[in-house]
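S.K.: can you look at this prediction? I've put the sequence above it.
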Amino acid sequence: MKLSTKGRYGLRALIDLARYSEEEPVSISSIAARQDISEGYLEQLMALMKRAGLVKSIRGAAGGYVLAKSAKEISVGDVLRALEGKLEPAECAAFHPEKGCKASANCVTKYVWQKINDSINQTVDEIHLNELVEESKVLGENEENTEKACSRK
């Protein structure tokens, strides 16, 4: 399975939003600057995530975006499905009766595709935004310590 920039950038943006929106809404421009994503593209991604019920927009001078629910309640799978659609690396017609697969009755490979699909979905559904926020804080602290150590030399 290969994720597009929608999935990759959108997940980065949502982790950023979760990290910085605890006190107040976060502007598109601040997320874009920290994540090096164009504002126009980020607006498109936020619209998709808003439609999926992951974020809310707040209007006004102090407006921006906030999470629509707790970071503990949003999985990586929720984000990726909102941006990418189904996460099937192999779209097997045997699992989509409307597409009709002539070989379905005798096809053994459909079990391989189903196992891969289930594995991917289970993995992304077990990782939640709050875990990634905590990891980003640890990485940020490590980066700051490295910069401080390098500047002393």
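M.R.: Noted; the coordinates are in hand.
S.K.: can we go C-alpha only for contacts and neighbour counts from here?
M.R.: Noted.
S.K.: what residues does stretch 122-140 touch?
M.R.: In this structure, residues lying in contact with stretch 122-140 by C-alpha atoms under 8 Å, 6 or more residues apart in numbering are 14-16, 18-19, 71-78.
S.K.: what comes into contact with the helix or strand Tyr41 falls within?
M.R.: Counting by DSSP states H and E, the element that carries Tyr41 is helix 39-51. Contact with helix 39-51 is made by 6, 10, 13, 28-29, 32, 55-57, 79, 82-83, as judged by C-alpha under 8 Å, 6+ apart.
S.K.: what about 6 Å?
M.R.: Residues from elsewhere that reach helix 39-51 (C-alpha atoms under 6 Å, 6 or more residues apart in numbering): 32, 55-56.
S.K.: just the buried members of these?
M.R.: 32, 55-56 (16 or more other C-alpha atoms under 10 Å).
S.K.: now, those that are in helices?
M.R.: Ala32 (DSSP state H).
S.K.: can I get the buried ones among the contacts of helix 39-51 in JSON lines including distance to Glu88?
M.R.: Output for the buried ones among the contacts of helix 39-51, formatted as JSON lines (distance: C-alpha to C-alpha, whole Å):
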{"residue": "Ala32", "distance to Glu88": "29"}
{"residue": "Val55", "distance to Glu88": "24"}
{"residue": "Lys56", "distance to Glu88": "28"}
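S.K.: what about versus this one:
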Amino acid sequence: MKITTKGRYGLTITLELARQIGTGPTSLRSIAEKKNLSEHYLEQLIGPLRNAGIVKSIRGAHGGYILNADPSEITAGDIIRTLEGPIVLVESMEDEEAAQRELWTIMRDAVRNVLDNTTLADLLANESKSEPDDGYMFYI
């Protein structure tokens, strides 16, 4: 299974909306500019996310998009499945011999487990842990 830019940018959109909770709707233009992405491409991705109930659109002059649930309730698996389809590592596993089929099943289930147990809130929490500490300056 290869996660394409659809899945990656879908996570980018929803993470940015999660960061903006409480500040009102966020435009795709602002996300595109901030992340240096194509606004047109993000527009193609937001439709399926809206149809799946992950995001909600707000109309008007100050409109844009907001998450339709708390970041702790939206998993990476929700977003990836919406934009990429089912999580499948090997096509036609039933054609494989039993030993290989078992391996592919274990791997598929592990990937599903990670995606389904990682929320947007988890990703944001990990993001703050990986920020470099700006308290020290080193010179060489």
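M.R.: In hand now; what should we look at? A quick note: this is a predicted structure, and the numbers were derived from the prediction, not measured.
S.K.: need the TM-score from the superposition.
M.R.: Overlay of the two chains. TM-score (TM-score structural alignment, normalised by the length of the second structure): 0.87; 138 aligned residues with a C-alpha RMSD of 2.2 Å.
S.K.: which part of the second structure lines up with stretch 18-26 of the first structure?
M.R.: Following TM-score structural alignment, the aligned partner range for stretch 18-26 of the first structure in the second structure is 18-26.
S.K.: how far does the matching stretch sit from the chain's center?
M.R.: Distance of stretch 18-26 of the second structure from its chain centroid, counting by C-alpha atoms, centre = their mean, to the nearest Å, is 16 Å.
S.K.: just stretch 143-151 of the first structure next, same as before
M.R.: How far stretch 143-151 of the first structure lies from its chain's middle: 29 Å, per C-alpha atoms, centre = their mean.
S.K.: residues in the first structure aligned with the longest helix along the second structure?
M.R.: In the second structure, with assignment by DSSP H, the single longest helix is helix 98-116. With TM-score structural alignment applied, helix 98-116 of the second structure matches the range 107-125 in the first structure.
S.K.: strands along the second structure, start to end?
M.R.: For the second structure, the strands defined by DSSP state E occupy 55-58, 64-67.
S.K.: and Met76 of the second structure, how many neighbours?
M.R.: Residue 76 of the second structure: Ala, not Met. If you count neighbours by other C-alpha atoms under 10 Å, Ala76 of the second structure ends up with 24.
S.K.: quick one: it and Met1 of the second structure, what's the gap?
M.R.: To Met1 of the second structure, Ala76 of the second structure is 15 Å away according to C-alpha to C-alpha, to the nearest Å.
S.K.: span of the match of stretch 18-26 of the first structure from start to end?
M.R.: Stretch 18-26 of the second structure: ends 10 Å apart by C-alpha to C-alpha.
S.K.: show residues contacting that stretch.
M.R.: Identification of contacts with stretch 18-26 of the second structure by C-alpha under 6 Å, 6+ apart yields 63-66.
S.K.: contacting residues around stretch 1-12 of the second structure?
M.R.: With C-alpha under 6 Å, 6+ apart, stretch 1-12 of the second structure has contacts from 80, 83, 89.
S.K.: return the subset of those lying in helices.
M.R.: Judged by DSSP H, the contacts of stretch 1-12 of the second structure include 80, 83 as members of helices.
S.K.: of the contacts of stretch 1-12 of the second structure, just the buried ones, ChimeraX syntax please.
M.R.: A single ChimeraX command selects the buried members of those (16+ other C-alpha under 10 Å):
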select :80,83
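S.K.: in the longest helix of the second structure, what's buried?
M.R.: Within helix 98-116 of the second structure, the residues that count as buried by 16+ other C-alpha under 10 Å are 101, 104, 108, 111-112, 115-116.
S.K.: ok, these vs Asn36 of the second structure, which is closest?
M.R.: Among these, Leu115 lies closest to Asn36 of the second structure (C-alpha to C-alpha), at 25.5 Å.
S.K.: for the closest one, give its distance to Tyr9 of the second structure.
M.R.: Distance, Leu115 of the second structure to Tyr9 of the second structure, by C-alpha to C-alpha: 15 Å.
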